[in-house]
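In: Any chance you can model this:
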Amino acid sequence: MELQDRIQPLRQQLQACLEEGASFSVGYREQTPLAKTVRTCRQLLKQEVSLWTFVHHEGVEPTNNAAERSLRPAVIARKLSFGSRSQQGSQFVARLLTVTSSLKVQQRPILDFLTDACRAHRYHLAPPSLLPPAES
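Out: Prediction:
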């Protein structure tokens, strides 16, 4: 409860800043830095409750450091390979990186999953799930 009490003034200040930023009038398709900031403030206000999940749920980290670290290899690979040359290629890479990252976190074998996915596609079976297996 102490953390909630200490965070409350910060939460109120942030909400006031976001509301001020969101209050500016911008055109529907306007692409100025101001318009982008206004839209960001509006989106953050819609998600404001989620920003403070770590305060109310023990074990939830207040940062996205783990996500940033998991994306780092993908960013480096993209820079070294100059990215993809098509939308389909970009989607394929994004999906494959999602699969491999998720499986690594779950300590599941990547090759086995990809083999099962290819087999399921070829024989019109249900694809394997990326969700962690249920613990018994």
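
In: Every contact and neighbour count from this point should use C-alpha atoms.
Out: Fine.

In: contacting residues around the host helix or strand of residue 76?
Out: Taking DSSP states H and E as the criterion, residue 76 maps to helix 65-81. With contact meaning Cα atoms under 8 Å, 6 or more residues apart in numbering, helix 65-81 is reached by 84, 97, 101.

In: Now the first one: closest residue in space, sequence neighbours ignored.
Out: Nearest-residue entry for residue 84: residue 90, 5.4 Å, with adjacent residues in sequence omitted and distances by Cα to Cα, 6 or more residues apart in numbering.

In: what does residue 117 give?
Out: Nearest non-adjacent residue to residue 117 (Cα to Cα, 6+ apart): residue 127, at 5.5 Å.

In: and that neighbour, how many neighbours does it have?
Out: 14 (other Cα atoms under 10 Å).

In: what does residue 118 give?
Out: 14.

In: One more sequence to fold, the one below, so I can look at both together:
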Amino acid sequence: MLMRNIHGLRESPEEADALRAQNKNLLTLLRALCETHQAVPHEDCRKLAGEFLNDWDAIVRVVETPSHPLTINLAERSLRHWVLLRKITFGSRTAQGSRVIALLASVIGTARLRQLNPWDSIAQVLAERRKNQPTPRLPMPVLV
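Out: As a prediction, this is how the structure comes out:
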């Protein structure tokens, strides 16, 4: 019901007050159930209740701010090609290599999010640094 209500808040702002009230009641019930089930004999149930309580702020945040994504799928998809690279190359094998890969992942990911060609951005940085110029920053996204 919480997920349905979050989608409802995104799609039907006129129902926002009713949906928020219902979400508040659902969260109160969920929290009470989690607290109650922390002491049940069934281990999996106990662990799940504990995980919900440990992550309570994240659960409440997405309910209170419906524009936040419900899953981390987008983040996981953005990291997928870096994980594949690590598997193909068997890792970087050094601390410095790990740092280089992390920096490249950050620059390439940021450039793509800003709809820039990451390779052009990296080439520009290298060209400027070869001239002993400061590292140019990636342009900020244009807000419409």
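
In: picking up where we left off before, the residue nearest to residue 117 of structure 1 corresponds to which position in structure 2?
Out: If you follow residue 127 of structure 1 across to structure 2 using TM-score structural alignment, you land on residue 136.

In: From residue 74 of structure 1, how far off is the aligned residue in structure 1 for residue 98 of structure 2?
Out: Using TM-score structural alignment, the partner of residue 98 of structure 2 in structure 1 is residue 90. Here the criterion is Cα to Cα, to the nearest Å. By it, residue 90 of structure 1 lies 12 Å from residue 74 of structure 1.

In: Residue 105 of structure 1 now?
Out: 15 Å.

In: ok so, going back, how much does the helix holding residue 76 of structure 1 stray from structure 2?
Out: Superposing on structure 2 places helix 65-81 of structure 1 at an average distance of 0.9 Å from its equivalents, by mean Cα distance after the TM-score superposition for structure 1.

In: Please identify the buried residues of stretch 2-21 of structure 2?
Out: 2, 5-6, 8-9, 16, 19-20 (16 or more other Cα atoms under 10 Å).

In: now, which of these lie within helices?
Out: Those of the buried residues of stretch 2-21 of structure 2 mapping onto helices are 2, 5-6, 8-9, 16, 19-20, per DSSP state H.

In: Now tabulate those residues in a markdown table and tack on distance to residue 86 of structure 2.
Out: Converted to a markdown table, those look like this (distance: Cα to Cα, whole Å):
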| residue | distance to residue 86 of structure 2 |
| --- | --- |
| 2 | 37 |
| 5 | 39 |
| 6 | 36 |
| 8 | 40 |
| 9 | 40 |
| 16 | 45 |
| 19 | 44 |
| 20 | 44 |
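
In: Show me which of the residues you listed is closest to residue 44 of structure 2.
Out: residue 2 (22.5 Å; Cα to Cα).

In: which two in the ones in helices among the buried residues of stretch 2-21 of structure 2 are spaced the farthest apart?
Out: 2 and 16 (12.9 Å).

In: Give me the neighbour count for residue 133 of structure 2.
Out: 11.

In: Please give me every residue in contact with it.
Out: Contacts of residue 133 of structure 2 by Cα under 8 Å, 6+ apart: none found.
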